[in-house]
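Peer 1: Could you look at this predicted model? Sequence included:
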Amino acid sequence: MDLTEPLRPTSLHEEVAARLRTMVFERQLQPGEWIDEMALVEQWHISRTPLREALKVLAAEGLVTLVPRRGCQVAELSEDDAADLFPVMALLEGRCAYEATRKATAADIDELQTLHAALEDCAARGDTDGYYRHNHVFHSRVQALAANRWLDRTTGDLRRFIRLLRGRQLAWPGRMQASIAEHRALMQALVARDAAQAERLMHDHLMAQLQALKALRQREARSATPAEESDVHAR
C-alpha cells in the first residue's frame, strides 16, 4: 500500500450510507422493514456494490440486520432493548448535563435557551414531529458542551439506537407537555450552574421517556389483542 498516494474524496458508499442512515432515523425506512435494494439502485442510479457496502456499514452500527439469503432488515428495538438501553442513556446524558453545566460559557447557555424556546413553540402548537427534531438538537448540543470525548463517543454511539424510536413516547397522552416541563426545570439548573441538579433532572427526563414508551406499548398491545382474537375465531 502506497501511503503517499493522495487520499480520495468521500467514496460513494459513504454517501449512500449517510442517505440510508437518514431514511432510518426519519422512519422513511420503518423498523422491521425489509430494504428493497433493487428499488434503491434504480432510484439513485447506482450499482448494487456501493449500496451493499453501505448496508454493511449500517449493519456494523447496528441500524440494520443482514440476513443471509433474505436481504437486509431495518433494526427494531424490542421492549427488552428499550428497558436496558434507557437507564444507560439516562446515566450518560445525566453526566453530559453535569459536565455541560460546569463548562458552558454564557454564550453557550444563551444558545441552549434559544433551542429550548424552539421546543416551547413546538409544544405550544402540539407539533410532535417538530418537538422531536428540536429535542434531538438540544440533547446533542448538551452532549457537545460536555466536551468529554470519551463521554461523547459512548453517548453518540448509543444515541443512534434511541433515534430508532424517533420519539415514539411523545404519542403517549400528555407526554409532550410533561417533557417540556422537564426541560424547563433542566434549563433552570443550567442557568443556575447547578451541575448536580442538572444531572439528576436529565437522568429523570430519560427515565420518564422510558415509562411513557412502556405505557404506550402496553396500550398498543391491549388494542391489538381483540383484533387478533377475532382473526383466530374467523378462521
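Peer 2: Good, I have the coordinates. Numbers count the residues shown, from 1 in each chain.
Peer 1: Every contact and neighbour count from this point should use C-alpha atoms.
Peer 2: Noted.
Peer 1: what helix or strand is the residue nearest to the spatial centre of the chain on?
Peer 2: Note on the chain: the residue nearest the mean C-alpha position is residue 163, at 1.7 Å, using C-alpha atoms, centre = their mean. For residue 163, the host element (DSSP states H and E) is helix 149-164.
Peer 1: and if you look at residue 147?
Peer 2: If you go by DSSP H and E, residue 147 is not part of any helix or strand.
Peer 1: which parts of the top helix by length along the chain are buried?
Peer 2: Across the chain, the helix with the greatest residue count (assigned by DSSP state H) is helix 195-234. For helix 195-234, burial by neighbour count (16 or more other C-alpha atoms under 10 Å) applies to 195-210, 212-214, 216-217.
Peer 1: try it against this one:
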Amino acid sequence: MSIIKRRVLYEEVAEILARMIYESRLEPGQWIDEMKLCDELGISRTPLREALKVLASDGLVELVPRKGSYVKSISPEELDELFPIMALLEGYCTQLVAERATGSELRRLRHLHDCLEESAANGDLASYYEENIVFHDELKAVSGNEWLQRITLDLSRVIRLARQQQLKLQGRLLHSLEEHRNIITAIEAGDAAGANQAMQVHLINQYEALKAAILEDSEDEVD
C-alpha cells in the first residue's frame, strides 16, 4: 500500500512567506506583522508561528524575544563569508554534472539555458532571475550528490535574500548570460574542470556585482 504524505498547514504557510520574502513583499529588516498576515492568509497564529520557526531555521527570518520576527537582512560581512563557499560548492556540483549528465538531462539544461537567453533578449529581469534559480537548482539535482544538493540548497536560500540586486547593475544581465553560456558549453562538452571553473567565475562575478549594487544603493540613499 502506498502512503500519501499530506503537507501540514504550517509548511504551506512557510512556502508562501518565503515567496513573499524573495519577491520583496516582505523586505530585509522588516518587522513581521503577525496579525496582519493571519488576516491576509486566513489562518490562526499557531501555523504562522510554526512557519516562522521553519523560516528561522532556513536563515530567512530572525526571531527576537519579546519583539517578534524580522525578515533576515544579509550584511556585507556575511556575503564575504557565504559567496566563496557557494562558489566552491556549486563549482564542484557543475563538475559532477559535466561528468555524469545523461542525454535527456543535457537537453533539459539546454532548454533552461535557452529560456535565460529569451528573457535576457527581452530585458525581462524578473523572468531571468526566476529561470536562473531553476537552472541552478537543476544543476544541483543532476549532480547526483544528495549531500551536496542539500548543503547548496540551504545556502542558496540565504543568498537569495540579496542575490537579485546584482542583476540591476548596469550591464550585469549580459555578463551573467555570457557566464551561463560558458557553463552550458563546458557541460555539454563534458569538460568537468572547465565547468567547475566557469561556475566559480560566475558566482564570484555575482558577488562582486552584488557588492557594487549595494554600494550604489547606499550612495543613492546618501544623495
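Peer 2: Nice, thanks for sending it over. Remember, predicted model here, so these are calculated numbers, not experimental data.
Peer 1: Whichever strand or helix holds residue 183 of structure 1 against structure 2, how far on average?
Peer 2: Assessed by DSSP H and E, residue 183 of structure 1 sits inside helix 175-192. Here the mean offset of helix 175-192 of structure 1 against structure 2 after fitting is 0.7 Å, by mean C-alpha distance after the TM-score superposition for structure 1.
Peer 1: packing partners for that helix?
Peer 2: Packing partners of helix 175-192 of structure 1 (3 or more C-alpha pairs under 8 Å, 6 or more residues apart in numbering; DSSP states H and E): helix 106-125, helix 195-234.
Peer 1: switch the cut-off to 6 Å
Peer 2: If you count contacts as 3 or more C-alpha pairs under 6 Å, 6 or more residues apart in numbering; DSSP states H and E, helix 175-192 of structure 1 packs onto helix 195-234.
Peer 1: now the angle from the helix it packs on to helix 175-192?
Peer 2: Here helix 195-234 of structure 1 runs at an angle of 170 degrees relative to helix 175-192 (axes from the mean of the first three to the mean of the last three C-alpha atoms, to 10 degrees).
Peer 1: which helices and strands sit right next to helix 195-234 of structure 1?
Peer 2: So helix 195-234 of structure 1, by 3+ C-alpha pairs under 6 Å, 6+ apart, packs with helix 79-103, helix 175-192.
Peer 1: what's the closest of these to residue 222 of structure 1?
Peer 2: Nearest of those to residue 222 of structure 1, taken as C-alpha to C-alpha: helix 79-103 at 14.9 Å.
Peer 1: what's the closest one aligned against in structure 2?
Peer 2: Aligning helix 79-103 of structure 1 against structure 2 (TM-score structural alignment) gives residues 76-100.
Peer 1: so is residue 73 of structure 2 in a helix, a strand, or just coil?
Peer 2: Residue 73 of structure 2 falls in the coil class when you classify it by DSSP: H, G, I helix; E, B strand; the rest coil.
Peer 1: Could you find the closest non-adjacent residue to the residue nearest to the centre of structure 1?
Peer 2: Leaving aside its sequence neighbours, residue 163 of structure 1 sits nearest to residue 25 (C-alpha to C-alpha, 6 or more residues apart in numbering; 5.9 Å).
Peer 1: Map that neighbour onto structure 2.
Peer 2: Using TM-score structural alignment, the equivalent of residue 25 of structure 1 in structure 2 is residue 22.
Peer 1: what sits against residue 145 of structure 2?
Peer 2: Neighbour list for residue 145 of structure 2: empty [criterion: C-alpha atoms under 6 Å, 6 or more residues apart in numbering].
Peer 1: Okay, it and residue 151 of structure 2: tell me how far apart.
Peer 2: Separation of residue 145 of structure 2 from residue 151 of structure 2 (C-alpha to C-alpha, to the nearest Å) stands at 10 Å.
Peer 1: Residue 29 of structure 2 falls within a helix, correct?
Peer 2: No: going by three-state DSSP, the assignment for residue 29 of structure 2 is coil, not a helix.
Peer 1: Alright, I will stop here.
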